[in-house]
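> structure of the sequence below:
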Amino acid sequence: MASLKGKVIAITGAATGIGRATARILASRGATLSLCDINADQLQRTAESFQESSKNHLTTRVDVSKSDQVNSWIAATVDKFGKLDGAANIAGIGPRIKRLRELTDADYSLVNGVNATGVFYCLRAQLPRMNAGGSIVNCASVAGLGGSAGSAEYTASKHAVVGLTKVAAWEEKDIRVNAVAPGAVDTPLVGEMENRLGVKKEKFELKGAIQNRFADPDEIASVICFLLGEEAKFVTGAVWAVDGGWTTS
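As a prediction, the model looks like this:
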């Protein structure tokens, strides 16, 4: 991939999983990064894992479901680096694994507050401050392309991400806006659901997928980085399924 030296890119959910993998690839390509996550300790570990000094980058604790925190983070990013060339909105939480009739108001509000409203807050803050020719990638899910039992609130949130992506692409002709739709990925999110709900990892793996396995976070991150780069300059308003063939059936 081409160098991203001189580019300033903001990443949410950068402490672990796909966000961390994306940050590490972008840093290796020379990008200057503004990283945020609700987990400040893990976020700092992400920055310290880069080969070059973490002092070249900005790390900020942000709850993306809080608009004031998102606005302050993006403003601080531009104040520090003088510009914004790209963003990867990856922060998200998983489903509560309940039937729709069992979901509480709190369940629905929590998941949509982070996954859907959080992406809205990020886009609203990023777009006015982004240079023409910039690129944004939002993290949706195969759940944003279909539906399955036990994930009503999560599916709704990821459909919203797909819709927001397409609207932003139409409205911002000078900024490319795309989304990725990962399938089963081996991230701490899956482990958290195992521990919290007692749901085994295999439940999240669709046996009908062409590649019947979990993806490594790097396999999703590499597509995000491609979409952020100049190699994808004719790609906008697209939703890329990175799912091992999950959505072909």
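> all contacts plus neighbour counts: C-alpha atoms, from now on.
Fine.
> so F214 makes contact with A184?
Yes: using Cα atoms under 8 Å, F214 makes contact with A184 at a distance of 5.1 Å.
> these two: which has the busier surroundings?
Shown here are F214 and A184; by other Cα atoms under 10 Å, A184 has more neighbours (25 against 18).
> can you confirm V162 is in a helix?
Yes: under DSSP: H, G, I helix; E, B strand; the rest coil, V162 sits within a helix.
> just give the number of residues close to it.
24.
> picking that back up, any common contacting residues for F214 and A184?
Counting by Cα atoms under 8 Å, 6 or more residues apart in numbering, the common neighbours of F214 and A184 are E205.
> what lies in contact with stretch 48-66?
By Cα under 8 Å, 6+ apart, stretch 48-66 touches 12, 24, 27-28, 32-40, 43-44, 47, 69-70, 73, 77, 91, 113-114, 117-119, 121-122.
> another for comparison:
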Amino acid sequence: MRLDLSGKAVLITGAASGIGLACAQAFLAEGARVGVLDRVRPPSLPGEVVAARADVTDEGQVAAAVELVAESFGGLDVVVGCAGVSGPVGRPLAETSAADFAAVMSVNVLGQFLVAKHARPWLGDGSSIVFLASDSAFVCAPGMVPYCASKGAVVSLTRALSVEFAGVRVNCVCPSVVDTPMARGDLGDLLDEPGFPVQAAEEVAQQVVYLASARARTVNGQALLADFGVSARSGFPA
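This is a model prediction of the structure:
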């Protein structure tokens, strides 16, 4: 399938590792021009790349980074919000501080809001925003209240912006467990021989690239749940 992304100007947050880096590589492979935004310097990438340093929770830094990339490319066609944190995992709510909760919401929700806010003036008709949410917006595990709440908020933010931003499609991808440095930091050796389905960051990137392309022009305000069909199964013992 031709995605016709050659020459498109793409901005990706959280692009130094994991899903964000895989997205940058996928868009570059399609011939896009890519702006990579992260708190740390991303690895060297082949192709037309502009790197910007920013903390997505800092509005001034986000505004400056978006402007740098957009001015370098003469505008933006695609924005991909990948920056995110897991926060406390396996910790009961009674042991979770307000600061812990606020920190997760700040990166995972405020960060998406800020990049969308400051990218909007650079996005023309037919452009696209794709956020990374999670299946944790729909199904939950004990000890992950801040993360689940934040990803549910990203799904609602996606729908709200799809209505607010006329001419710009806004969707999100909601993968189940992805083998990334962040996931390995939380799950450790469980990812070496998992007893559950795990996907690669490159697989998620392909979902993002499709939603960002004109091939998905009829898809707007949607959350693509990519969980191997796990959430479709009934608890009925049959």
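> what's the TM-score for these two chains?
Once superposed, the chains reach a TM-score of 0.92 (TM-score structural alignment, normalised by the length of the second structure), with 230 aligned residues with a Cα RMSD of 1.6 Å.
> follow-up on the earlier one: filter the contacts of stretch 48-66 of the first structure down to just the ones in strands.
12, 32-37 (DSSP state E).
> longest strand anywhere in the second structure?
Assigned via DSSP E, the second structure shows its longest strand as strand 123-132.
> by contact count, what packs against that strand?
Secondary-structure packing of strand 123-132 of the second structure (3 or more Cα pairs under 8 Å, 6 or more residues apart in numbering; DSSP states H and E): strand 76-81, strand 168-175, helix 201-212.
> could you redo the last one with a cut-off of 10 Å?
Judged by 3 or more Cα pairs under 10 Å, 6 or more residues apart in numbering; DSSP states H and E, the packing partners of strand 123-132 of the second structure are strand 9-13, strand 76-81, helix 111-119, helix 145-164, strand 168-175, helix 201-212, strand 223-226.
> in that strand, what counts as buried?
123, 127-132 (16 or more other Cα atoms under 10 Å).
> can you name the two of these that are farthest apart?
L123 and L132 (18.9 Å; Cα to Cα).
> residues in contact with stretch 92-104 of the second structure?
Stretch 92-104 of the second structure is contacted from outside by 57, 84-89, 105-106, 108-110, 142-151, using Cα atoms under 10 Å, 6 or more residues apart in numbering.
> kindly recompute the last result at 6 Å.
87, 143, 146 (Cα atoms under 6 Å, 6 or more residues apart in numbering).
> circling back to that earlier point, the longest strand of the second structure vs the first structure, mean deviation?
Superposed on the first structure, strand 123-132 of the second structure shows a mean distance of 0.6 Å to its aligned residues (mean Cα distance after the TM-score superposition for the first structure).
> in the first structure, what range does that strand match?
Counting by TM-score structural alignment, strand 123-132 of the second structure falls onto residues 130-139 of the first structure.
> end to end, how far does the matching stretch reach?
19 Å (Cα to Cα, to the nearest Å).
> cool, stretch 31-42 of the first structure as well?
Terminal-residue distance, stretch 31-42 of the first structure (Cα to Cα): 20 Å.
> kindly report the same for stretch 36-47 of the second structure.
Note: stretch 36-47 of the second structure ends 12 Å apart using Cα to Cα.
> now do the buried residues in it.
36-39, 42.
> give me the most central residue, the first structure.
I90 (1.4 Å; Cα atoms, centre = their mean).
> what lines up against that residue once you look at the second structure?
Per TM-score structural alignment, I90 of the first structure is aligned with C82.
> any idea how far that match lies from E48 of the second structure?
Taking Cα to Cα, one finds C82 of the second structure at 20 Å from E48 of the second structure.
> how about P146 of the second structure?
Distance from P146 of the second structure to E48 of the second structure, by Cα to Cα: 37 Å.
> looking at these two, which is more packed in?
P146 (22 against 14).
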